[in-house]
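Q: My questions are about this predicted structure, shown below with the sequence.
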Amino acid sequence: MAAFPRIALLAALCLPGLALGEPQPAAPGETYRALSSDAQSSLNNAIAAALGDSLQTAVDDFRVGTTGNGSLFYRTEIAALGATSDGPREWAQLHGESFCIAADNPQMVTVAARYGAIARPYPSSAEALIGLKLGECRVVVEDASLLENIAELPEWRRFNRLLPRLADANMQLWVAAKTSELQEKVDALQQQWHANGRLQALVEQAIDDVAFQAYVLADTLDCH
């Protein structure tokens, strides 16, 4: 899926008649970018960059995705966030309603099929959050850790009703290296990073980046 340029996003927010987040088809085989704050930044990128730095090799030597190949680095579930006053109180109330979601999220089909809801994909997690504020969907469906963090922020007090995590809708990121020798080093680092908190620090930074980008984008709503 082509990235949605930031200038186009700002135009969509500030010019009458332009809408953010029109439904867009995903490019075949495109990898989901977890906790994405913009077209370049995501947890996928952060993990690959940190591995490249630690192992003194190119970032392109690693493929970070949801395919289940390689070493499992990150696992969480999805949740949903809606308006405080009139947002859905349970997942079943999404029947016939639209939900904002980052493009290629592997649980998009699950939510649509299970609850009869209509997916509205966005180029990034941050833009999906703004779609909720613009009223383009009833809830935003995202990484539960992100939404639980967002719900506690004062700027989201009008949109802090959380639907619970779906325990059977896992979100996972795996890292596959180009060579078996490099994969062994990746596997070793995966264990170390889980133990010493390095991975959690990368996750928290990615969450902070999404929250900050959403905050910046939300400022432009005043000119809409």
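A: Nice, I can see it.

Q: C-alpha from now on. contacts and neighbour counts both.
A: Noted.

Q: Now do the helices in the chain.
A: For the chain, the helices defined by DSSP state H cover 6-14, 43-55, 108-115, 125-133, 144-150, 180-196, 198-219.

Q: Name the stretch among these that sits most buried.
A: Mean neighbour counts were taken over those using mean count of other C-alpha atoms under 10 Å, and the top value, a mean of 26, falls to helix 125-133.

Q: what's around the closest residue to N170 other than its chain neighbours, how many residues?
A: What sits nearest to N170 in space, not counting adjacent residues and going by C-alpha to C-alpha, 6 or more residues apart in numbering, is E77, at 4.5 Å. As a burial measure, the neighbour count of E77 was computed by other C-alpha atoms under 10 Å and equals 18.

Q: next, the one to line up against it:
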Amino acid sequence: MKRLVLPVLIGVVLSGCATVPKQSFNAAANTHVKKVAVIAPQSVENIAVDMVSHPGTSFGLVGGLVAAADMHAKTSSYNNALGSAKTDWKSFSQQQVADELKKKGYEVETVDIRKKTDTDYLSSYPSTMADAFLDYQLRVTQLAAGPTSNYIPTTSMKVRLVDAKNQKILYEEALVSGLSSDASNQTISLSPANPQGYKDIAELTAHAQESTAALKQGIQQMAQRIASDLKK
């Protein structure tokens, strides 16, 4: 049953209710940060097809289960349509972030030290390997506001930079490219690569492969914004 519930929990990366932690990067106070280790996020096995406000969630537990089953079916249909053309979002996003940081003058190393049980930020970081660790969580979604709304290609990240020596958080932010589900407007919202999206699951599935282009562009946008925030 757990697999059915997960697709409708759109707050895994960005919550519409919880406070979004923020920490601006102070370049002048952190001149010692020259080498950054970019930690790979958890693998994204499937692109979630999701809905911010599914009508089923208004009818208690049974309605919630119906909503979960509906989104699970749509997620399966969409990912089956992608077939073997699926993108390795874990590696793609890590490389995009690394490339953008290099453009800002950082020495960058990509590492994969996250355990399968690490579903959030790591609880601690090695004191060697780099001056700081860039740790982030990634969500890749085809997201609709409601049952009659278009599905908008949406990518979101929550990210932080942690000092390797003292584990101090030097930078923390939440970003989304596409449709934001953050009612508090604390998340940095970037212009969606495909604002029109797809009118329903049938159209989305029919254009499954081309729909991933906007998701890639969204990740590139977020990587560029992170690197800009960390400019020396």
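A: Good, I have the coordinates. Owing to the predicted nature of the structure, the values given are computational and were not obtained by experimental measurement.

Q: what's the TM-score for these two chains?
A: Once superposed, the chains reach a TM-score of 0.30 (TM-score structural alignment, normalised by the length of the first structure), with 121 aligned residues with a C-alpha RMSD of 6.1 Å.

Q: picking that back up, and the helices of the first structure: which comes nearest M171 of the first structure?
A: When the helices of the first structure are compared for distance to M171 of the first structure using C-alpha to C-alpha, the nearest one is helix 144-150, at 9.4 Å.

Q: I'd like to know which elements the closest one is packed against.
A: Helix 144-150 of the first structure makes packing contacts with strand 71-82, strand 161-177, helix 198-219 when contacts are defined by 3 or more C-alpha pairs under 8 Å, 6 or more residues apart in numbering; DSSP states H and E.

Q: 7 Å instead?
A: strand 71-82 (3 or more C-alpha pairs under 7 Å, 6 or more residues apart in numbering; DSSP states H and E).

Q: For the strand it packs on, buried residues please.
A: If you call a residue buried by 16 or more other C-alpha atoms under 10 Å, then strand 71-82 of the first structure has these buried ones: 71-74, 76-82.

Q: just curious, which of those is nearest to C14 of the first structure?
A: Minimum separation from C14 of the first structure among the buried residues of strand 71-82 of the first structure (C-alpha to C-alpha) is found for G82, which lies at 23.0 Å.

Q: Chain neighbours aside, what residue packs nearest to the closest one?
A: V139 (4.4 Å).

Q: For my notes, please list the buried residues of strand 71-82 of the first structure in JSON lines and give distance to P121 of the first structure for each entry.
A: Supplementary listing: the buried residues of strand 71-82 of the first structure in JSON lines, determined by distance: C-alpha to C-alpha, whole Å:
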{"residue": "S71", "distance to P121 of the first structure": "28"}
{"residue": "L72", "distance to P121 of the first structure": "26"}
{"residue": "F73", "distance to P121 of the first structure": "25"}
{"residue": "Y74", "distance to P121 of the first structure": "22"}
{"residue": "T76", "distance to P121 of the first structure": "20"}
{"residue": "E77", "distance to P121 of the first structure": "18"}
{"residue": "I78", "distance to P121 of the first structure": "15"}
{"residue": "A79", "distance to P121 of the first structure": "16"}
{"residue": "A80", "distance to P121 of the first structure": "14"}
{"residue": "L81", "distance to P121 of the first structure": "15"}
{"residue": "G82", "distance to P121 of the first structure": "16"}
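
Q: Next, count neighbours for E210 of the second structure.
A: For E210 of the second structure, the count of nearby residues is 12 (other C-alpha under 10 Å).

Q: Name the helix or strand for it, please.
A: helix 208-229 (DSSP states H and E).

Q: Okay, buried residues for that helix please.
A: Of the residues in helix 208-229 of the second structure, those buried under the neighbour-count criterion (16+ other C-alpha under 10 Å) are 208-209, 211-212, 214-227, 229.

Q: Check stretch 69-82 of the second structure too.
A: Neighbour count says stretch 69-82 of the second structure has 69-72, 74-75, 77-79, 81-82 buried, by 16+ other C-alpha under 10 Å.

Q: Dump those residues into a markdown table; add distance to Q142 of the second structure and secondary structure as well.
A: Below are the buried residues of stretch 69-82 of the second structure laid out as a markdown table (distance: C-alpha to C-alpha, whole Å; DSSP: H, G, I helix; E, B strand; the rest coil):
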| residue | distance to Q142 of the second structure | secondary structure |
| --- | --- | --- |
| A69 | 16 | helix |
| D70 | 14 | helix |
| M71 | 11 | helix |
| H72 | 12 | helix |
| K74 | 10 | helix |
| T75 | 9 | helix |
| S77 | 12 | helix |
| Y78 | 9 | helix |
| N79 | 11 | helix |
| A81 | 14 | helix |
| L82 | 13 | helix |
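
Q: In a markdown table, list those residues along with distance to K2 of the second structure.
A: Rendered in a markdown table, the data for the buried residues of stretch 69-82 of the second structure read as follows (distance: C-alpha to C-alpha, whole Å):
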| residue | distance to K2 of the second structure |
| --- | --- |
| A69 | 11 |
| D70 | 14 |
| M71 | 13 |
| H72 | 11 |
| K74 | 16 |
| T75 | 15 |
| S77 | 18 |
| Y78 | 20 |
| N79 | 18 |
| A81 | 23 |
| L82 | 23 |
